[in-house]
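Q: Below are the sequence and a predicted model; questions follow.
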Amino acid sequence: MLALRSAERLGRDRIAELVPVAPRTVSRILARRGAPPLSALDPMTGQLIRSSKQTATRYERERPGELVHMDVKKLGRIPDGGGWRANGRGGPGDNRDRKHGLGYDYIHAVVDDHSRLAYAEIHADEKGATAAGVLTRAADHFASHGLDRIEQVITDNAFAYRHSRAFRTAVAALGAEQLFIKPRCPWQNGKVERFNRTLATEWAYRRPFTSNADRTAALAPWLEHYNTRRTHSAHGTPPASRTQPTC
């Protein structure tokens, strides 16, 4: 168990599937040996980098599509041959000069509150028109999994969400209500914030990529795995298994 946590940076449920033992047993052993939570570890090296505030309070909407969370995560683009994660600090690709860097990819993500079914696309910007297109295609993706209606869409207060006519139109076209988190309260958009962290750990920084195209190509297979095969710690099943209406 300790070797899997150290080498693969797996959570208790994934470790329990591989050993196999009960997840609670894994938790007790990891805690007894002083293993820090995954959120406190560097996803590439496994080294302790920070401590995190935790809460036992959780909430979940009662049915799929009642509420979806949307957000954007920014990632630096990877030069051909790999960046510093592949070649080390000071090596080829270690271009930390923001003025002459390669710029950023913007990962637009949409997550269903009840099932945790997720959809994500990579774009060159975080504009309202781009976000509107992502939301529309996310709704189509959710419908293909049996989630045929989105009732509410919650986002932070970014300009693209609050002031973009294109985004407001996309929400209205779905027949949904647009909601915003309170300023400086990111936990109100916590489902997609947590998904972004998982996405970074298990996709973006899981291994050193040798090009930006290489990392981009790895997103769709990872999303398929996340939605259909990966056990979600919040409810113990893959998200796609919870998309049918419950009432």
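A: Great, that's in hand.

Q: For the rest of this, base every contact and every neighbour count on C-alpha atoms.
A: Fine.

Q: Buried residues of the helix with the most length in the chain, list them for me.
A: Longest helix in the chain, counting residues (DSSP state H): helix 128-144. Buried residues in helix 128-144, counted by 16 or more other Cα atoms under 10 Å: 128, 129, 130, 131, 132, 134, 135, 138, 139, 141, 142.

Q: need the next SSE after that helix, C-terminal direction.
A: Per DSSP states H and E, the first helix or strand lying C-terminal to helix 128-144 is strand 152-155.

Q: How about residues contacting the following helix or strand past that next one?
A: Per DSSP H and E, the first helix or strand lying C-terminal to strand 152-155 is helix 159-162. Here helix 159-162 makes contact (Cα atoms under 8 Å, 6 or more residues apart in numbering) with 126, 127, 128, 129, 131, 155, 167, 168.

Q: Distance to residue 204 for those residues - can I get that in TSV?
A: Below are these laid out as TSV (distance: Cα to Cα, whole Å):
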residue	distance to residue 204
126	18
127	22
128	24
129	25
131	20
155	22
167	27
168	30
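
Q: Name the nearest of these relative to residue 24.
A: Nearest to residue 24 among those: residue 155, at 33.8 Å, using Cα to Cα.

Q: Tell me which other helices or strands the longest helix of the chain touches.
A: Taking 3 or more Cα pairs under 8 Å, 6 or more residues apart in numbering; DSSP states H and E as contact, the helices and strands that helix 128-144 lies on are strand 104-112, strand 118-123, helix 159-162, helix 165-173.

Q: Buried residues of the shortest one, list them for me.
A: Counting neighbours by 16+ other Cα under 10 Å, one finds that the buried residues in helix 159-162 are 160, 161, 162.

Q: Show me the contact partners of the longest helix of the chain.
A: Applying Cα under 8 Å, 6+ apart, the contact partners of helix 128-144 are 108, 110, 117, 119-121, 123, 148-150, 159-161, 164-171, 174.

Q: another structure for you, compare them:
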Amino acid sequence: MPHPNAPLTETGRLRLARCVVDDRWPLRRAAERFQVSPTTAWRWADRYRRFGEAGMRDRSSRPHTSPRRLPTRTERRIIKVRVLKRWGPARIAYLLGLNPSTVHRVLTRYRLARLTHLDRATGAVIRRYERAKPGELVHVDVKKLGNIPDGGGHKILGRAKGTRNSTASAPIANNRNTKRSKRGYAYLHTALDDHSRAAYTEILADETKETATAFMARALDHFTSIGIGIERILTDNGPCYKSHLWRDLLQDNHIKHKRTRPYRPQTNGKVERFHRTLADEWAYARPYRSERERRDAFPAWLHWYNHHRGHTALGGNPPATRVPNLTGQYS
């Protein structure tokens, strides 16, 4: 395809070349007639003499030879390290004494999958999936966050005074006699719909079977209120999800329970990714002066996530676009 600003199309090149070769026009006259340089007129005329009409087509700008290209043996070493160790370009380059950009070009040329698309344990390409309708599968998990002491943590007070679990008025962190009051943890229980990515999250005090089951009961009521009937729930192998209390709740609501394989958190990756987004954009997005201040900011963030934040898996649209009845929740 010719450049949009090119003065000659393939037809124009052919006319120019025929004027010079067949009609024996002088180069300068032909160049002036077709508004190109004499050098350009000579090039197309020469191609016409050698290749005929086929020579008027665009050619690849790739050089015939690449004397500075890496030897095949070095490329094979790069691929071998990538496959066996699953390292990125920087670590491979350090090991083999190469430039990271060179390693990256080799990996791209051989179309090796990105590390984020591979299973960490086996190296197999992760199979992406998405359920066809809301409620067909809901991912459930718990995210644990350390509570922020009153007065702020190290992001407010600095490392010397704001170390983890220390009070705002602690003298100095490196004093071994300093008594630290443990602030404990916040447990974020989340139920996330696979199809729409709509999330329901509560900040609770623990992750016991009673707490997890009570949360799930409220989550079921929430999803029912927005028109989503849950058919299947996917969790990890946490004790709270193996209890009879949890089992009875799902059986009473005719919901199938699926659990991930041990040590395979990527199976429940959608809710894991949501918790990472939650941590980046809410929990650690700005320095909070207390745990209460952070928790007070959470409902507004969750509303923004469900209604306004564009999701890459949804074509840049928020989850609310896939759940019409979600409008008005968390307002």
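A: Looks like it came in fine. Owing to the predicted nature of the structure, the values given are computational and were not obtained by experimental measurement.

Q: The longest helix of the first structure: average distance to aligned residues in the second structure?
A: Comparison of helix 128-144 of the first structure with the second structure after fitting gives an average deviation of 1.4 Å (mean Cα distance after the TM-score superposition for the first structure).

Q: what range in the second structure matches that helix?
A: Matched against the second structure by TM-score structural alignment, helix 128-144 of the first structure falls on residues 209-225.

Q: Over to stretch 189-204 of the first structure?
A: Aligned using TM-score structural alignment, stretch 189-204 of the first structure spans residues 268-283 in the second structure.

Q: Any buried residues in that stretch, and which?
A: Within stretch 268-283 of the second structure, the residues that count as buried by 16+ other Cα under 10 Å are 268, 270, 271, 272, 274, 275, 278, 282, 283.

Q: mind putting the buried residues of helix 128-144 of the first structure in a markdown table, distance to residue 66 of the first structure included?
A: Formatted as a markdown table, the buried residues of helix 128-144 of the first structure follow (distance: Cα to Cα, whole Å):
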| residue | distance to residue 66 of the first structure |
| --- | --- |
| 128 | 23 |
| 129 | 24 |
| 130 | 23 |
| 131 | 20 |
| 132 | 19 |
| 134 | 18 |
| 135 | 15 |
| 138 | 14 |
| 139 | 12 |
| 141 | 16 |
| 142 | 12 |
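
Q: For residue 214 of the first structure, state which of these is nearest.
A: Using Cα to Cα, residue 134 is the member of those that sits closest to residue 214 of the first structure, with 21.6 Å.

Q: Would you mind measuring from that closest one to residue 231 of the first structure?
A: Using Cα to Cα, to the nearest Å, we find residue 134 of the first structure at a distance of 25 Å from residue 231 of the first structure.

Q: ditto for residue 202 of the first structure
A: 13 Å.

Q: next one: residue 177 of the first structure
A: 30 Å.

Q: Between these two, point out the one with more neighbours.
A: It is residue 231, of residue 177 of the first structure and residue 231, that has more neighbours when counted by other Cα atoms under 10 Å, with 18 against 14.

Q: Quick check: the aligned residue for that one in the second structure?
A: That one, residue 231 of the first structure, aligns with residue 310 by TM-score structural alignment.

Q: before we move on, what about residue 219 of the first structure?
A: Following TM-score structural alignment, the counterpart assigned to residue 219 of the first structure within the second structure is residue 298.

Q: From what I see, that match and residue 281 are in contact.
A: No. Under the criterion of Cα atoms under 8 Å, residue 298 of the second structure is not in contact with residue 281, lying 10.2 Å apart.

Q: in stretch 58-72 of the first structure, what counts as buried?
A: By neighbour count with 16+ other Cα under 10 Å, stretch 58-72 of the first structure contains the buried residues 63, 64, 65, 66, 67, 68, 69, 70, 71, 72.

Q: Quick one: end-to-end length of stretch 180-188 of the second structure, please.
A: 24 Å.

Q: Can you give me the buried ones in it?
A: Result for stretch 180-188 of the second structure [16+ other Cα under 10 Å]: buried residues 183, 185, 186, 187, 188.

Q: picking up where we left off before, so what's the match of residue 219 of the first structure closest to, chain neighbours aside?
A: residue 282 (7.0 Å; Cα to Cα, 6 or more residues apart in numbering).

Q: Identify the residues contacting the one you found.
A: Counted by Cα under 8 Å, 6+ apart, residue 282 of the second structure has contacts 297, 298, 301.

Q: how far apart are the strand or helix carrying residue 220 of the first structure and its match in the second structure?
A: Secondary structure assigned from DSSP H and E places residue 220 of the first structure in helix 219-228. Helix 219-228 of the first structure, aligned to the second structure and superposed, deviates on average by 0.7 Å (mean Cα distance after the TM-score superposition for the first structure).

Q: what angle sits between that helix and strand 118-123?
A: 170 degrees (axes from the mean of the first three to the mean of the last three Cα atoms, to 10 degrees).

Q: whereabouts in the first structure does stretch 20-32 of the second structure align?
A: The aligned range for stretch 20-32 of the second structure is empty, by TM-score structural alignment.

Q: Start and end of that stretch, how far apart?
A: Start-to-end span of stretch 20-32 of the second structure (Cα to Cα) is 12 Å.

Q: what does stretch 80-90 of the first structure give?
A: Taking Cα to Cα, stretch 80-90 of the first structure runs 16 Å from one end to the other.

Q: Give me the range in the second structure that it lines up against.
A: Aligning stretch 80-90 of the first structure against the second structure (TM-score structural alignment) gives residues 150-160.

Q: any idea how far residue 113 of the first structure is from residue 194 of the first structure?
A: Relative to residue 113 of the first structure, and taking Cα to Cα, residue 194 of the first structure is found at 11 Å.

Q: Can you name the next helix or strand after whichever strand or helix holds residue 91 of the second structure?
A: Assigned by DSSP H and E, residue 91 of the second structure belongs to helix 89-96. Where DSSP H and E defines the elements, the next helix or strand beyond helix 89-96 of the second structure is helix 100-109.
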